[in-house]
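1. Sequence first, predicted model second:
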Amino acid sequence: MQTYDFIIVGSGSAGSVVADKLSASGRFSVLVLEAGGTDRRFYVQMPLGYGKTFFDPAVNWNYKTEPDPGLAGNADHWPRGKLLGGSSSINAMVFIRGAREDFDAWAAAGNPGWAYDDLLPSFKAMEDNAAGADQWRGVGGPLRVTDCSRAVHPLTKRYLAAAEQAGLPFNPDFNGASQEGVGVYQITTKNGRRMSAARAFLRPAMKRANVRVETNALATKILFEGKRAVGVEYEQNGQKKTARASREVIVSGGSINSPQLLQLSGVGPAALLGDLGIPVVHANDNVGANLQDHVGINYTFKGKLPTLNQILRPWWGKLLVGMQYILLRSGPLSLSMNNAGGFFRTDPSMARPNMQLYFQAFSTVIPKSGERPILTPDPWPGFSIGLSNCRPSSRGEIMIRSNNPRDYPRITANAYSTNADVDEMLAAVKFVRKIAAMPAMAEIIEEEVLPGPSIQSDADLIQDFRKRSGTVYHPVSTCRMGPDASRAVVDPRLKVHGLEGLRVIDASIFPDNITGNTNAASILTGWKGADLVLEDQK
């Protein structure tokens, strides 16, 4: 059995950062256990290639939720990265930090050091913003953030103009002074390639002699001596192996795998563990509870002007953009499908936005099996305006089904399970139609394809978004942070309540979801969490 100072379970958005920062001084030995394989794959590195990874079991856990009454009984598909870089290697790359008020609320709930002003130096230090530095943005950090304003599809300008006509201000930087308004999304790419957490943080760390990364290594149990975590048991290539941690075990598996591993290890709801024959190391009903996620829907239109459909669908178009990408690392394949978007309030009396917008200059109404048809869009000029809720009040849970680590946990999402979530989504879809009715968009729209003009009444609109909504891939809070051990899993220093030598550092610790995409905040959590570990080692 080998001994390391730190064992990190998971090489995703947070785990990659933790590995980099803990190993940087050379003082500590670090073992990273990753259940998946390499990120050196063409469709992982090519930004728009994530359509190919959306169902690919080689790089994706391909989770499914329980049939959800809030989604008209649908069992939602939940992709999660199973490779170096985790979900940062298969996501849509949109870089949104979250609202100042989100983090200030975390601190106000009893988590000192997590207010926006506390975190801003870390946000600035971790990024290399292509648009330059200012009082909110940083340059010179490991994570490249690209401004796509000059590269987006021409239709994007019409979307921005229509949103302004509908009353939203133009916002040049959602990560700057304020978040509200519409603008072009910044993405995590560099020189036309995906800038995952693995590329930005883990790959540099892997060059150090004090870092060992084991791929295809599924962590099956955290090992304890009394109440202290002392190592990890894992399976690799059919063999059961054990590694020992002399300082700490750090769980960075993400919002599904982190609570799963804790529960398998005897940390979680006592009744559940007892029913499954798992000895209880520490009882905590919050492990796997408080699941929060952003839920979204697209409204799709047939246009009178060409969209990306006319380029990405025909063979000659694929050849053209393929050559453009291979030779110049530019063109549609170097971008996210979400060219632009924004944030708005469904009720003007709200203190901050509660809804996020997405503009996509192509459409994928006609279903394809086996992949997300980003690279094979509809045969007519289509585009979509999407939206998702930012801070839903619905809560779900993630609980193991058995004591077998290879059995996927039961994901109960409970989408739209509160009246408040239904009411705000109803108001939001009406606002999408308002944007589409503005002159800048209306003059180029031939028809609304989904949900279509026959869907008009509130009841029909609600039924439609229940049937067509799904996750926008931002599950959080299943190992939530808080000072009260009866209501949280980790304390403000991300140590698991009631145990020693064990932390959780990933998006599962968010006390509540944030306003926007969660990847930037997940990377920030890795950065902040590693700083806390290093402080405690002094």
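-> Nice, thanks for sending it over.

2. alpha carbons only for contacts and neighbour counts from here, please
-> Noted.

3. and the closest residue to residue 497 other than its chain neighbours, what is it in contact with?
-> Nearest non-adjacent residue to residue 497, counting by Cα to Cα, 6 or more residues apart in numbering: residue 490, 5.3 Å away. The neighbours of residue 490, taking Cα atoms under 8 Å, 6 or more residues apart in numbering as the test, are 479, 480, 481, 482, 483, 496, 497, 503, 504, 509.

4. Okay, the residue of the chain most remote from its centre and residue 302: tell me how far apart.
-> The centre of the chain is farthest from one residue, residue 443, which by Cα atoms, centre = their mean lies 35.1 Å away. Computed as Cα to Cα, to the nearest Å, the residue 443 to residue 302 distance reads 12 Å.

5. picking that back up, I'd like the contacts of residue 490 as CSV, with secondary structure and distance to residue 65 appended.
-> CSV is the format used below for those (DSSP: H, G, I helix; E, B strand; the rest coil; distance: Cα to Cα, whole Å):
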residue, secondary structure, distance to residue 65
479, coil, 18
480, coil, 20
481, strand, 24
482, coil, 27
483, coil, 30
496, strand, 26
497, coil, 28
503, strand, 27
504, strand, 23
509, helix, 21
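
6. Structure two is appended below for comparative analysis:
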Amino acid sequence: MQQEVDYVIVGAGSAGCVLANRLSADPSNVVMLLEAGGPDKSPWIHIPVGYFKTMHDPELDWCYRTEADDAVAGRSIDWPRGKVLGGSSSLNGLLYVRGQREDYDRWAELGNAGWSYRDVLPYFKKSEDQEHGASEYHGAGGPLKVSDLRLRRPIADHFIAAAQEIGIPFNTDYNGATQEGVGYFQQTAFKGLRWSTAKGFLKPVRDRRNLIVQTRAQTRKVLFNGKEATGIEYVHEGVVKTVRARVEVILAAGAIGSPQILQNSGVGPARVLNNAGVQVRHELPGVGRNLQDHLQVRLVFKTRERTLNDEVNNPLKKALIGLQYALSRTGPLTLAASQVAIFTRSSPDVARPDIQFHMQPLSADKPGQGAHPFSAFTSSVCQLRPHSRGSVEIRSNDPLNYPAIHANYLSDERDHPVVIGGIKVARRIAAAPSLAKHIVSEFIPGSQYRTDAELLDVARKFSQSIYHPAGTCKMGSDALAVVDERLKLRGIGRLRVVDASIMPELVSGNTNAPVIMIAEKAAYMILEDRRYQHVARVEDAPEAVVAKPVAHAGQRD
């Protein structure tokens, strides 16, 4: 019931697959990767538009929900997170967005040395295989395929033209010199197939003799010897098992999973642990605090121009869509979560873009539900850097119980003018000449909402998460910091956190690409620490050091 390896990684998601690849590249490291979900065998995972099927499927999705919140009209909001090899990179909308250089410079200003934009850009480039080749801002030959969209629809072109008519510049590469502007999204796909981290980083190295991949392994807690992590206790096929880590335990379970595991292990705010009946091993007030997410306000416009709604609601056209994809890997089944990206400002007074648009040439009440029975498009706008903060807190000492997720959207009044301004920008785009002539009416929320107070009410009633939770094990040196700049847990040895939870502040955009970068940088730091430790041991040893032989670690599914 017990194994022993060098590194135990919890979570085979956007970060965990990267770590497993990079750490096992050294054959002297035996690495075990634990994933609560199963293999990524569902065909819907690999078809880009398959997120309409995989989200809300409990076989592939944790299906989290936030606590009911008066700030969003008393609603509980869905928070899909991947529970499968590849994690959320197997379920997400495939959009490749890095954020703004100022985001990372801000991380460095907060006391996190080595995390400025200049420091992290090489790690973005290292992972990337950009369709257009290497450049000052992009990499080629990395494990992660990044390509242009394979779908174009006229309504999207009208939307881009309208954005330019209100003064938003066209930008061919929002991941390049500047983010601001309007243009088509880049996506993590290749020849019409999703490119998750499981496909890009894990699949090519599954036959390494020093890498164990264990699926359907639900982590219960971190094991300790005093103030040092020694391993992981997990459940597999109904049996409680343990794996010992000779070097380090690495949590890569995401902004919900990582703080939950720490709290169930006795590491976190004493109040939360005591209320849940968990003995406090190490009080760390920031575990589960500082939760941030992008809240999107979705506007739907009925159109005269035909959109994808008309195609997917017509049985014959729907069959032709499937045939087109089968024959050429093109067409609507290659659709990412959105076609058009806009990064702009909620008001002229803002120093840099603070809102992001996701434009889709279709409309539905929410992902996973059928398209509306009329021609329409969706113009979603989210605040990029919210001030509101929430929390993740365990409810009991049972590690299999879901924690309470308090998103606290719009709880900070500084967020109100930004979301109101975002709705106004969306309407200005819709009223621009290139788009207005194709619009019949504003379906959601409806043109009857006009005043600032009414638009704030719109944000409370018609908003959804855009699925970017972050910040719950923040990096830093202040009272709420959980990890230091090398992602080591404060006050606990041989334990790191590597995922979106370490972001001190949410990045200005989608989070998958930044998490992959975080894992690339973390892998380098982990291997660097191992080299230094090895050199120190050799220098201190009175006799010659004999290298440890590596046995065949085997594979698990």
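-> Done, it's in. Since this is a predicted model, take the numbers as computed values, not measurements.

7. hang on, the earlier thing: out of the contacts of residue 490 of structure 1, which one sits closest to residue 188 of structure 1?
-> Nearest to residue 188 of structure 1 among the contacts of residue 490 of structure 1: residue 509, at 22.7 Å, using Cα to Cα.

8. In structure 2, what sits opposite the closest one in the alignment?
-> Correspondence of residue 509 of structure 1 to structure 2, assessed by TM-score structural alignment: residue 502.

9. so how far is residue 519 of structure 2 from that match?
-> In terms of Cα to Cα, residue 502 of structure 2 sits 11 Å off from residue 519 of structure 2.

10. and these two? which has more neighbours close in?
-> Between residue 502 of structure 2 and residue 519, counting by other Cα atoms under 10 Å, residue 502 is the more crowded of the two (29 against 26).

11. burial count for the closest residue to that one other than its chain neighbours?
-> Excluding the flanking residues, the one nearest residue 502 of structure 2 by Cα to Cα, 6+ apart is residue 474, at 4.2 Å. Residues lying near residue 474 of structure 2 (other Cα under 10 Å) number 29.

12. Equivalent analysis for residue 47 of structure 1, please.
-> Neighbour count for residue 47 of structure 1, taken as other Cα under 10 Å: 28.

13. Wait, it touches residue 330, no?
-> No - in this structure residue 47 of structure 1 lies outside contact range of residue 330 using Cα atoms under 8 Å: 10.2 Å.

14. Between those two, which contacts overlap?
-> With Cα under 8 Å, 6+ apart, residue 47 of structure 1 and residue 330 have common neighbours residue 192.

15. From residue 372 of structure 1, how far out is residue 56 of structure 1?
-> 10 Å.

16. should've said residue 212 of structure 1
-> 34 Å.

17. Repeat that for residue 352 of structure 1.
-> Residue 352 of structure 1 is 33 Å from residue 372 of structure 1, by Cα to Cα.

18. again with residue 512 of structure 1
-> According to Cα to Cα, residue 512 of structure 1 stands 29 Å off from residue 372 of structure 1.

19. neighbour-wise, which of those two wins?
-> Ranked by neighbour count (other Cα under 10 Å), residue 512 of structure 1 and residue 372 place residue 512 first, with 24 against 18.

20. The more buried one: what's its closest spatial neighbour, skipping adjacent residues?
-> residue 477 (6.2 Å).

21. Surely that neighbour and residue 291 touch.
-> Yes - Residue 477 of structure 1 lies in contact with residue 291 (Cα under 8 Å); the separation is 5.5 Å.

22. which residues touch residue 508 of structure 1?
-> Counted by Cα under 8 Å, 6+ apart, residue 508 of structure 1 has contacts 254, 255, 256, 258, 475, 476, 477, 478, 479, 480.

23. Could you list the buried residues of stretch 408-418 of structure 2?
-> 408, 409, 410, 411, 415, 416, 418 (16 or more other Cα atoms under 10 Å).

24. Return the distance of it from the chain's centre.
-> 22 Å (Cα atoms, centre = their mean, to the nearest Å).

25. can you list contacts of it?
-> Contacts of stretch 408-418 of structure 2 (Cα under 8 Å, 6+ apart): 69, 71-72, 295, 346-347, 354-355, 383, 386-390, 456.
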